[in-house]
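Engineer: Model the following, please.
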Amino acid sequence: MNRSLLLGAAALLATGTASLAADMPYPVKAEPVAVFVPAFSWTGLYLGGNAGYAWGESKATDVLFFDSTGGVYTPEAGLYAGNDLNFGNMDGWVAGGQIGYNYQFENNVVVGVEADFQWTGAEESIAFYATPGGPYYQTSAELEWFGTVRARLGYAFDRLLVYGTGGFAYGKVSSSTTVMGLTGGGAPDFTTAASGSHDNVNTGWTVGGGLEYAITDNWILRGEYLYVDLGEANVTSYLAGTSGSFVSAKADLTSNIVRAAISYKF
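Structural biologist: The predicted structure follows:
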């Protein structure tokens, strides 16, 4: 009888164990843990360099030549357009650096401020007869360097920033003039040449826009266009070797600039 009881208990235990095993869930593979990648932010200080090309024009108005005897000569209509000179195709390279700071709002609007400084090779020269009897002018103008301080406003599409910009501009404009009389045959007489030069730092304004793309969290590429107007300045070039002789004019300069830039955002 005891043997029968033992066999019954063993059968009952085996049945319960099998039922419990059938009720246990099969092992399930764990879901992968999501890794949070924060969106790129344009907020921060940046510093970089740039290079490009500039083209524009410089105009000189009210051009007057005063000789040592007090005589005054002005370019005549038909030989030149009144007494105004236009240096067309004043173009050349530009290169420099920039520093700025951006702040990005939650709605992806980006505001900032930037300052830059550029060296340039933009220059042009012209030559003309003031009157049929002279004098003969050779004159040139050059934008040696310029800088800007600008506000920026843009919208960020993650790593792409589209922006407009505008503000204050300043630059050094250099001019040189050589004046000479004519030979008996009406050609320029270089033995009578007298030259002078004038440097002036002009101020004005600038406006433009561009695109920036963050290729990494720190390195940013840019393409940009700026229009720079350096306003008008009085220019007086005293002619060396001819006491009391000088050329006077009012000069202004405008320039279009396209450039590429790379910046490091801290």
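
Engineer: contacts, neighbours, all on C-alpha from now
Structural biologist: Fine.

Engineer: Run through the strands of the stretch 1-150 of the chain in chain order.
Structural biologist: Applying DSSP state E, counting those that start in this stretch to the stretch 1-150 of the chain gives strands spanning 44-66, 72-73, 85-104, 109-129, 136-157.

Engineer: To Tyr213, which of these lies closest?
Structural biologist: strand 136-157 (9.6 Å; CA to CA).

Engineer: Report the buried residues of that closest one.
Structural biologist: For strand 136-157, burial by neighbour count (16 or more other CA atoms under 10 Å) applies to 136-156.

Engineer: circling back: Glu224 is nearest to which of the strands of the stretch 1-150 of the chain?
Structural biologist: strand 44-66 (9.3 Å).

Engineer: Let's verify Thr216: helix, strand, or coil?
Structural biologist: coil (DSSP: H, G, I helix; E, B strand; the rest coil).

Engineer: okay, now it: neighbour count?
Structural biologist: 12 (other CA atoms under 10 Å).

Engineer: and the gap between it and Lys250?
Structural biologist: For Thr216, the distance to Lys250 equals 48 Å [CA to CA, to the nearest Å].

Engineer: before we move on, what about Tyr155?
Structural biologist: 41 Å.

Engineer: ditto for Val235
Structural biologist: 6 Å.

Engineer: Alongside the first, I'd like the structure of this one:
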Amino acid sequence: MSNGLKALLAALTVTTALGTAAHAADLPVRSAPPAPIVAAVPVFTWTGFYVGVNAGYGWNTNDDDVVIPGVGTFEADDEGGFVGGGQIGYNYQIGSFVLGVETDIQYADIGGDNNFGGVLDDDDSDSWFGTVRARVGVAFDRALIYATGGLAYGEVSNGFYTSDDVSVGWTLGAGVEYAFTDNLTAKVEGLYVNLEQDDDDLPVIAGRDETEFGVVRAGLNYKFSSY
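Structural biologist: Reported below is the predicted structural model:
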């Protein structure tokens, strides 16, 4: 083979190699697509401040037999009635346990208009009470079962007399609450309230010097986000 032919073959080989490399460089690069970025879904928590409103029914649980010396024995015309108001509170969740504090103020149409044969006339249509309570509960995701108790105060008839002074006592209860959204919750709650009346304000009557009543109410809360 002549030197000229060898040079020609070498030139063709180099040209072919360069053309193949250039063609390969023009081909699209095939690689695995990037993994999709999935945002983490926040887990619901009961932790946070909330405000709300409530409404329900209250009834006096006192013994209504009243003995007035020299006059006779009378039975007060106790009646249950509407209870409604607002509340504000804070919850803190630790695992499945929820600790909180709540205060509320309530209008209470409890006791009716009691008139003991004209001897006493007790119109307690302006009755009211409030509470400052601790709440301890167990959360099942968006459902909360809790017990509650603490301080109670207010002006509510004890069945035969309403003091003009604010009475102070205690309250105990329980309830269940459910979060329909991250911010909106609803609850059903029952309370027993005991208020001590000031003996100095009571007439000379052989009756009870405390106010006892029960309350069943439903409430709606707006929970501020804690994320």
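
Engineer: picking up where we left off before, tell me which of the strands of the stretch 1-150 of structure 1 lies nearest to Gly196 of structure 1.
Structural biologist: With respect to Gly196 of structure 1, and counting by CA to CA, the nearest of the strands of the stretch 1-150 of structure 1 is strand 136-157 at 9.6 Å.

Engineer: and the closest one, what does it pack onto?
Structural biologist: strand 109-129, strand 160-180 (3 or more CA pairs under 8 Å, 6 or more residues apart in numbering; DSSP states H and E).

Engineer: what's the angle from it to strand 109-129?
Structural biologist: Strand 136-157 of structure 1 runs at 170 degrees relative to strand 109-129, counting by axes from the mean of the first three to the mean of the last three CA atoms, to 10 degrees.

Engineer: Please enumerate residues in contact with stretch 174-193 of structure 2?
Structural biologist: 44, 142-148, 152, 169-173, 211-225 (CA atoms under 8 Å, 6 or more residues apart in numbering).

Engineer: mind checking the end-to-end distance for that stretch?
Structural biologist: Stretch 174-193 of structure 2 has an end-to-end distance of 12 Å (CA to CA).

Engineer: Just give me how far that stretch sits from the chain centre.
Structural biologist: 5 Å (CA atoms, centre = their mean, to the nearest Å).

Engineer: One more: stretch 35-48 of structure 1?
Structural biologist: 23 Å.

Engineer: ok, now stretch 251-260 of structure 1?
Structural biologist: How far stretch 251-260 of structure 1 lies from its chain's middle: 9 Å, per CA atoms, centre = their mean.

Engineer: what's stretch 31-41 of structure 1 aligned against in structure 2?
Structural biologist: Under TM-score structural alignment, the match for stretch 31-41 of structure 1 in structure 2 covers residues 35-45.

Engineer: May I see the buried residues of that stretch?
Structural biologist: Neighbour-count burial for stretch 35-45 of structure 2 [16+ other CA under 10 Å]: Thr45.

Engineer: got it, and stretch 207-224 of structure 1?
Structural biologist: 207-214, 219-224.

Engineer: rewinding a little: need the buried ones from the contacts of stretch 174-193 of structure 2 selected in PyMOL.
Structural biologist: Command for PyMOL that selects the buried part of the contacts of stretch 174-193 of structure 2, burial taken from 16+ other CA under 10 Å:
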select buried, resi 143+144+145+146+147+148+152+169+170+171+172+173+211+212+213+214+215+216+217+218+219+220+221+222+223+224
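
Engineer: Contacts only, for Thr165 of structure 1.
Structural biologist: So Thr165 of structure 1 contacts 150-153, 207-209 (CA under 8 Å, 6+ apart).

Engineer: Farthest-apart pair in those, please.
Structural biologist: Longest span within these, CA to CA: Leu153 and Val207, 11.8 Å.

Engineer: intersection of neighbour lists for the two?
Structural biologist: Shared contacts of Leu153 of structure 1 and Val207, counting by CA under 8 Å, 6+ apart, come down to 164-165.

Engineer: before we move on, back to that, among the buried residues of stretch 207-224 of structure 1, which two are most distant?
Structural biologist: Val207 and Trp219 (24.7 Å).

Engineer: Tell me which residue of structure 2 lines up with Tyr264 of structure 1.
Structural biologist: In structure 2, Tyr264 of structure 1 lands on Tyr222 (TM-score structural alignment).

Engineer: Would you check how far apart the nearest residue to that match once chain neighbours are set aside and Tyr153 of structure 2 are?
Structural biologist: In space, and not counting its chain neighbours, Tyr222 of structure 2 is closest to Leu184: 4.9 Å by CA to CA, 6 or more residues apart in numbering. Distance from Leu184 of structure 2 to Tyr153 of structure 2, counting by CA to CA: 28 Å.

Engineer: Val66 of structure 2 now?
Structural biologist: Val66 of structure 2 is 24 Å from Tyr153 of structure 2, where distance means CA to CA.

Engineer: Neighbour count: the two, which is higher?
Structural biologist: Legend: neighbour count by other CA under 10 Å for Val66 of structure 2 and Tyr153, higher for Tyr153 (21 against 18).
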